[in-house]
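Q: Predicted coordinates and the sequence they were generated for:
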Amino acid sequence: MSASHVGPGPLRPATGAATYNGPAAQRQKGLRRFTAPRPPREERCEMCGAPLDGERHPHLVDTENRALVCACSPCAQLLARPGASKGRFRAVPGRFLSDPAHGIDDNAWELLRIPVGVAFFFRNTALDRLVALYPSPAGATESELEPSSWQTVLDGTRLAALLEPDVEALLLRRSDGRTECYLVPVDICYELVGRMRLRWQGFDGGAEARADLDAFFEHVRRRAGAPDGSRP
């Protein structure tokens, strides 16, 4: 996905995804006394219009339009059934897996040419290829990799063979001389992109963005089990 989210990007964020009011509130500070406070926009299912309860709700991948769709549980269950939408909509699963014994070393990471310490990969069936992205101040940015480069990474972890196309991603973090490797729901990756875009400051992201990144990966570590069902 390009930095501006224009063009043949892999996925567009869900229109009902969480919004972040920090920067917007700062820009509107001078107008606050002239405007009445407005309640938060109620999130609704993009399929039937029903209100969505809570911060976490099901997501579907619209493979035709390459977009994440917010859905209520009944719509998600209905559209995820085989043949229900002729394969257009796929439910984003909730599994988290960890591979602490992966073989993604320094050489493999260098091949990625990722300017930050986080990247995620998933197979996009509409584009019929693997997509590699990383968070940036402008959003999810695609890394133009040679097939041999990302294949080196995929060959380094058993999680690559378990990825469900479109709906699951291989999430990597390079920090303190080591690389963490997880299989996660693809919507979690776009949540991370949104959080980094909100908090990014300066060249390296700044202290607030790094703290939020640490908290995000701590959450992933707590949820992730091993491919054999055991805890890491």
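A: Yes, it's here.
Q: Only C-alpha atoms from now on, for both contacts and neighbour counts.
A: OK.
Q: Next one: P115 from P135, what distance?
A: Distance, P115 to P135, by Cα to Cα, to the nearest Å: 10 Å.
Q: Check H5 too.
A: From H5 to P135 the distance is 12 Å (Cα to Cα).
Q: The two - which one has more neighbours?
A: Ranked by neighbour count (other Cα atoms under 10 Å), H5 and P135 place P135 first, with 26 against 17.
Q: Report the contact partners of the more buried one.
A: V116, V118, A119, T141, L192, V193, M196, R197 (Cα atoms under 8 Å, 6 or more residues apart in numbering).
Q: Show me the two of those residues that sit farthest apart.
A: A119 and R197 (14.4 Å; Cα to Cα).
Q: ok, these two, which is more surrounded?
A: A119 (24 against 19).
Q: Can you tell me the closest non-neighbouring residue to that one?
A: Excluding the flanking residues, the one nearest A119 by Cα to Cα, 6 or more residues apart in numbering is Y134, at 4.4 Å.
Q: List the contacts of stretch 71-86.
A: 44-48, 50-52, 57-60, 89-91.
Q: From A211, how far off is F203?
A: 16 Å.
Q: out of those two, which sits in the more crowded spot?
A: The neighbour comparison of F203 against A211 (other Cα under 10 Å) goes to A211, with 11 against 7.
Q: Just give the number of residues close to R41.
A: R41, neighbours per other Cα under 10 Å, totals 8.
Q: rewinding a little: quick one: contacts for the residue nearest to A119?
A: Taking Cα under 8 Å, 6+ apart as the test, what Y134 contacts is I114, V116, V118, A119, F120, A140, T141, E142, S143, V193.
Q: for comparison:
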Amino acid sequence: MTTDILRQFTRRPPPEGERCDLCGEPLPAGHRHLVDTSRRSLKCACPPCHLLFTRPGAGQGRFRAVPDRYLTDPGFELDEADWNRLQIPVALAFFFRNSELGRLAAFYPSPAGATESELDPATWDAVLGRSRLAELLEPDVEALLLHRGRSGAVTCTLVPVDVCYELVGRMRLHWKGFDGGAEARADIAECLERITAAARPSHPPAPGPAVPSAHPAAEDPASRSGGAP
């Protein structure tokens, strides 16, 4: 799965005349993807094919359309001990539910590509299961993206799974030396900023108390006890 996905994101620019992997129609810029659940790979899809596989059960469930929602959990917190329990050696990782294997798959980017780190269900439940995003996560097509900033604070964002592999491809394309180099860091930072800008809270904030009107003159005069003047 990793090789096929990385090939899509490390090509610069995409080959002229790129076509839908299902019907062969030309693809527009910024095309969408399908997950082939049997081969664990991404397929490029034209708008009609992508729309077709948004319907439950289409194609007997082999292909699933990657959605485009971005959600964040503002109340999510992860301390140093919890981060260490995830056994992630870098500041970026993503997790998705693999329906074929019936378990969580955990990956982190590296210069060699996406590296898988097996995570036992007990750790998943204890560390990541506390976020509402874990309940909303769609198997195979969405992922939880964790990013640990320099301050140590960790953000958790629900993203389309192809975005995670785009991050991996960007890292592999630009990484230089031991620490990646300025170009790689800037490119990944730009991608993370785009994800942050697109993300919306997983649930709206609770409404505050009603505030009395500060403009009594706007009140309908006929509603006063004395009637109209």
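A: Okay, I see it. The shown structure was predicted, so the numbers you read here are calculated from the model rather than taken from an experiment.
Q: So which of the contacts of Y134 of structure 1 sit within helices?
A: Under the assignment DSSP state H, the contacts of Y134 of structure 1 contribute V193 to helices.
Q: And the contacts of Y134 of structure 1, which of them are buried?
A: I114, V118, A119, F120, A140, T141, E142, S143, V193 (16 or more other Cα atoms under 10 Å).
Q: To which residue of structure 1 is L22 of structure 2 aligned?
A: L22 of structure 2 maps onto M47 in structure 1 when the alignment is built from TM-score structural alignment.
Q: pretty sure that match belongs to a strand, no?
A: No: M47 of structure 1: not assigned to a strand; according to DSSP: H, G, I helix; E, B strand; the rest coil it is coil.
Q: In structure 1, what residue spans correspond to helices?
A: 22-27, 73-79, 106-112, 147-154, 186-199, 206-223.
Q: Name the residue closest to the centre of structure 2, please.
A: Geometric centre of structure 2, nearest residue: V159, 1.2 Å, by Cα atoms, centre = their mean.
Q: counterpart of that residue in structure 1?
A: V159 of structure 2 maps onto V184 in structure 1, by TM-score structural alignment.
Q: ok, now V141 of structure 2?
A: Per TM-score structural alignment, V141 of structure 2 is aligned with V167.
Q: Which residues lie in contact with that match in this structure?
A: Contacts of V167 of structure 1 by Cα under 8 Å, 6+ apart are V61, R90, A91, V92, P93, F122, P185, V186, D187.
Q: Those residues in strands, which ones?
A: Using DSSP state E to define strands, the subset of these located there is V61, R90, A91, F122, P185.
Q: Please say which position in structure 2 the third one maps to.
A: Aligned counterpart of A91 of structure 1 in structure 2: A65 (TM-score structural alignment).
Q: burial count for the residue nearest to P185 of structure 1 when sequence neighbours are not counted?
A: In space, and not counting its chain neighbours, P185 of structure 1 is closest to E168: 4.6 Å by Cα to Cα, 6+ apart. Neighbours of E168 of structure 1 under the rule other Cα under 10 Å: 25.
Q: Distance of E168 of structure 1 relative to A211 of structure 1?
A: Separation of E168 of structure 1 from A211 of structure 1 (Cα to Cα): 25 Å.
Q: Just give me the match in structure 1 for P111 of structure 2.
A: By TM-score structural alignment, P111 of structure 2 lines up with P137.
Q: Skipping adjacent residues, who's closest to its match in space?
A: R197 (4.7 Å).
Q: Check T157 of structure 1 too.
A: Counting by Cα to Cα, 6+ apart, T157 of structure 1 lies nearest to H102, which is 4.8 Å off, once chain neighbours are set aside.
Q: Could you measure from the counterpart of the one you found in structure 2 over to D140 of structure 2?
A: Aligned by TM-score structural alignment, H102 of structure 1 pairs with F76 of structure 2. F76 of structure 2 is 22 Å from D140 of structure 2, where distance means Cα to Cα.
Q: Would you mind telling me which of those two has the busier surroundings?
A: Taking other Cα under 10 Å, F76 of structure 2 and D140 do not tie; D140 has more neighbours (24 against 16).
Q: And that one, how close does it get to F95 of structure 2?
A: Using Cα to Cα, D140 of structure 2 is found at 10 Å from F95 of structure 2.
Q: Next: L78 of structure 2.
A: Distance from L78 of structure 2 to F95 of structure 2, counting by Cα to Cα: 15 Å.
Q: what do you get for V154 of structure 2?
A: 14 Å.
Q: neighbour-wise, which of the two wins?
A: Per other Cα under 10 Å, whichever of V154 of structure 2 and F95 has more neighbours is F95, with 26 against 20.
Q: Any idea how many residues pack against the closest residue to T179 of structure 1 other than its chain neighbours?
A: Of all residues beyond its chain neighbours, the one nearest T179 of structure 1 is R173 (5.4 Å), with distances taken as Cα to Cα, 6+ apart. When counting by other Cα under 10 Å, one arrives at 18 neighbours for R173 of structure 1.
Q: tell me the contacts of R173 of structure 1?
A: By Cα under 8 Å, 6+ apart, the neighbours of R173 of structure 1 are G117, V118, A119, T179, E180, C181.
Q: ditto for L158 of structure 2
A: Contact analysis of L158 of structure 2 by Cα under 8 Å, 6+ apart lists R69, Y70, L71, T72, L133, L137, E142, A143, L144, L145.
Q: Now with 10 Å, please.
A: 69-73, 94-96, 133-134, 136-138, 142-146, 195, 199-200, 202 (Cα atoms under 10 Å, 6 or more residues apart in numbering).
Q: One more: P58 of structure 1?
A: 45, 52, 69-77, 91-94, 187.
Q: hmm, try it at 7 Å
A: Contact analysis of P58 of structure 1 by Cα atoms under 7 Å, 6 or more residues apart in numbering lists C70, A71, C72, S73, A76.
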